[in-house]
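Q: Sharing a sequence plus its predicted fold:
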Amino acid sequence: MAGRRGARSGRGWDALPPRSSRHPSDEHPPGETPGGERERGNVPARRRRSSPGGYPRGDREGSAQPEQSESELAREICLRQLSVRPRTRAELAKALARKEISEEVIAEVLDRYDEVGIIDDAAFARAWVSSRHHGRGLARRALANELRQHGVDAEVASEALESLDDEDEAATARALVDRKLRTTHGAPEAVFRRLVGMLARKGYPAGVAIRAVKDALAARDAEAAEFADQIDADALADESSDPG
């Protein structure tokens, strides 16, 4: 019995397992952190991720871009404006002034753009006249007003408007009236006033507008033709142009 008790008191089947003398951190392989990352020297991996000097990546001293010059900013503004549609020199100058670009830099940048043909007011005016006349049916008077609003010089605008003559205006006015008549209904007198007003808003002189509508009504039907016969286009045009 004594021997058996002695056996039990020793390292037998019921003996407590020996306590490990290893530290919990020793359970990981040498040189590896609990997260599975290896160390180099005495610097843990997590600490090595920080940039030298404590700066976040991409924010180190010396990585900032140099400040943009006023000329570079002016060119950038112009290119953004021109990417939307062609602009006149006056439009670009106004856009630069709104951004507080100095007059000296504005003149310098726009002079250079003039030299290389990036801006060309004469070409702008010609394209504008062609597009707005054929696309919207605008007459010379309305086109001249639009070019003035875009800052085109009066002489340059006049040269562009020379591409349209009286015959062009008369033909365009008649085409506009014919197209509008397809969807316009009512008494001939009301239709007449409505269509003459439409042409006037597009810049057509009173004589051109009245004649275009009269001729279109004469070709429409018997009732409209009878009304058209009573219209004295010249007298109405004189009344419209009389300032009194």
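A: Yep, it's here.
Q: contacts, neighbours, all on C-alpha from now
A: Fine.
Q: What segments of the chain are helices?
A: 2-9, 45-48, 70-84, 89-98, 103-116, 121-136, 140-149, 154-161, 166-181, 188-201, 206-218, 222-229, 233-241 (DSSP state H).
Q: what angle sits between the last one and helix 206-218?
A: What it means is helix 233-241. Orientation check (axes from the mean of the first three to the mean of the last three C-alpha atoms, to 10 degrees): helix 233-241 against helix 206-218 gives 140 degrees.
Q: likewise the fourth one?
A: Orientation check (the same axes, to 10 degrees): helix 89-98 against helix 206-218 gives 110 degrees.
Q: helices and strands around helix 89-98, which ones?
A: Based on contacts counted as 3 or more C-alpha pairs under 8 Å, 6 or more residues apart in numbering; DSSP states H and E, the elements that helix 89-98 packs against are helix 70-84, helix 103-116.
Q: Need the helices of the chain in a markdown table (columns: distance to residue 62 and mean neighbour count).
A: Below are these laid out as a markdown table (distance: least, C-alpha to C-alpha, whole Å; neighbours: other C-alpha atoms under 10 Å):
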| stretch | distance to residue 62 | mean neighbour count |
| --- | --- | --- |
| helix 2-9 | 73 | 10 |
| helix 45-48 | 21 | 12 |
| helix 70-84 | 21 | 14 |
| helix 89-98 | 31 | 17 |
| helix 103-116 | 29 | 14 |
| helix 121-136 | 44 | 17 |
| helix 140-149 | 48 | 18 |
| helix 154-161 | 51 | 17 |
| helix 166-181 | 65 | 17 |
| helix 188-201 | 61 | 17 |
| helix 206-218 | 70 | 22 |
| helix 222-229 | 82 | 16 |
| helix 233-241 | 72 | 14 |
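Q: Put this next to the previous one:
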Amino acid sequence: MAGRAPRATLLVSSVDHGDESLSIPVAVGRRLEALAKDDSFAPSSRAELLYAVREIARLCAHSRMEDLVGRRDYSRAELTERLLRDGYRSEVVDELVERAVEVGIVDDCRYAAAFARSKVLAGWGRLKIERELSRRGISPSDVPGWPEDFVSAGDERERALSLASRRRLTGRNDYQKLVRFLCSRGFSVGISTSVAREVLDRAEG
């Protein structure tokens, strides 16, 4: 997981709580800084200020979510992780992502289908696609038509053969190198070993 985004610091001083340093998302800090220049924004108490901060954070989180999903599709877990990494509170993030799911902005099945098709075209094997879907919070078994509508045993082997055939052979541990390469691309051990043998047999023939 990537590290958290940079944070801003809000300094709050009150009689009951003394001086406090609150860590907030940078976007929230910028919004507060802009509001501070407006004489109409003058919270009369610590509670009023913290309420305003929460509401601003909610608006900033919503804006950030719209920006993210406007660029590409996200899975539910992936979007949640991204917003949390930006520093927004979990209850705000959960509420926003839940609403996005309800209205169809976020759809794990749609995301998974598009992801799987793109990775099949990129030469990934079934196992690697399944691992990456799981890492994004999606169980492959929950994807309609997976794997039959996306990959077949024959297609899987042909894609592995196409990839392996483009590898340069050096005459040193070629079989082991081909098997490791294909396994790293998500092809099963059975397919990887079979294809490696075929590539070497062709080269020797």
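A: Thanks, I have it. Keep in mind that what you see is a predicted model, and the values were worked out from it rather than measured.
Q: for the helices of structure 1, which one sits closest to residue 64 of structure 1?
A: Closest approach to residue 64 of structure 1 among the helices of structure 1 is made by helix 70-84 (17.4 Å; C-alpha to C-alpha).
Q: quick one: contacts of that closest one?
A: In this structure, residues lying in contact with helix 70-84 of structure 1 by C-alpha atoms under 8 Å, 6 or more residues apart in numbering are 87, 92, 95-96, 101, 105-106, 109.
Q: Looking at the residues you listed, spot the one nearest residue 46 of structure 1.
A: Residue 46 of structure 1 has its nearest neighbour among these in residue 101, at 49.1 Å by C-alpha to C-alpha.
Q: Identify the residue nearest the geometric centre of structure 1.
A: Central residue check for structure 1 by C-alpha atoms, centre = their mean: the C-alpha nearest the mean position is that of residue 84, 4.8 Å away.
Q: What separation do you get for it and residue 90 of structure 1?
A: Relative to residue 90 of structure 1, residue 84 of structure 1 is positioned 16 Å away (criterion: C-alpha to C-alpha, to the nearest Å).
Q: Equivalent analysis for residue 124 of structure 1, please.
A: When C-alpha to C-alpha is the yardstick, residue 124 of structure 1 and residue 90 of structure 1 sit 12 Å from each other.
Q: follow-up on the earlier one: which of the contacts of helix 70-84 of structure 1 lies closest to residue 118 of structure 1?
A: Residue 118 of structure 1 lies nearest to residue 87 out of the contacts of helix 70-84 of structure 1, by C-alpha to C-alpha, at 9.4 Å.
Q: what residues are up against the residue mapped onto the closest one from structure 2?
A: For residue 87 of structure 1, the equivalent position in structure 2 is taken to be residue 74, counting by TM-score structural alignment. For residue 74 of structure 2, the set of contacting residues under the criterion of C-alpha under 8 Å, 6+ apart consists of 106-108, 111.
Q: Just send these back as JSON lines, with distance to residue 127 of structure 2 too.
A: Below are those laid out as JSON lines (distance: C-alpha to C-alpha, whole Å):
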{"residue": "106", "distance to residue 127 of structure 2": "25"}
{"residue": "107", "distance to residue 127 of structure 2": "22"}
{"residue": "108", "distance to residue 127 of structure 2": "19"}
{"residue": "111", "distance to residue 127 of structure 2": "18"}
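Q: about what we covered before: what's the closest of the helices and strands packed on helix 89-98 of structure 1 to residue 223 of structure 1?
A: Closest approach to residue 223 of structure 1 among those is made by helix 70-84 (49.6 Å; C-alpha to C-alpha).
Q: can you tell me the mean distance of the closest one from structure 2 after alignment?
A: Compared with structure 2 after the fit, helix 70-84 of structure 1 shows a mean deviation of 2.4 Å (mean C-alpha distance after the TM-score superposition for structure 1).
Q: quick one: that helix to helix 89-98, angle?
A: Here helix 70-84 of structure 1 points in a direction 130 degrees away from that of helix 89-98 (the same axes, to 10 degrees).
Q: Next, the angle from helix 70-84 of structure 1 to helix 103-116.
A: Using the same axes, to 10 degrees: helix 70-84 of structure 1 against helix 103-116 is 50 degrees.
Q: what's the offset of helix 70-84 of structure 1 from the middle of its chain?
A: The chain centroid and the centroid of helix 70-84 of structure 1 are separated by 13 Å, computed with C-alpha atoms, centre = their mean, to the nearest Å.
Q: what's the answer for stretch 36-47 of structure 2, then?
A: 37 Å.
Q: tell me how far the ends of that stretch are from each other?
A: When the end residues of stretch 36-47 of structure 2 are compared by C-alpha to C-alpha, they are separated by 17 Å.
Q: So for that stretch, what gets flagged as buried?
A: Taking 16 or more other C-alpha atoms under 10 Å as the neighbour-count basis, stretch 36-47 of structure 2 is seen to contain no buried residue.
Q: contacts for that stretch?
A: Surrounding stretch 36-47 of structure 2, the residues in contact under the criterion C-alpha under 8 Å, 6+ apart are 12-14, 35, 49.
Q: Which members of these are positioned in strands?
A: Among these, the members found in strands (DSSP state E) are 12-14.
Q: Show me which of the contacts of helix 70-84 of structure 1 is closest to residue 145 of structure 1.
A: Of all these, residue 87 has the smallest distance to residue 145 of structure 1: 16.3 Å, by C-alpha to C-alpha.
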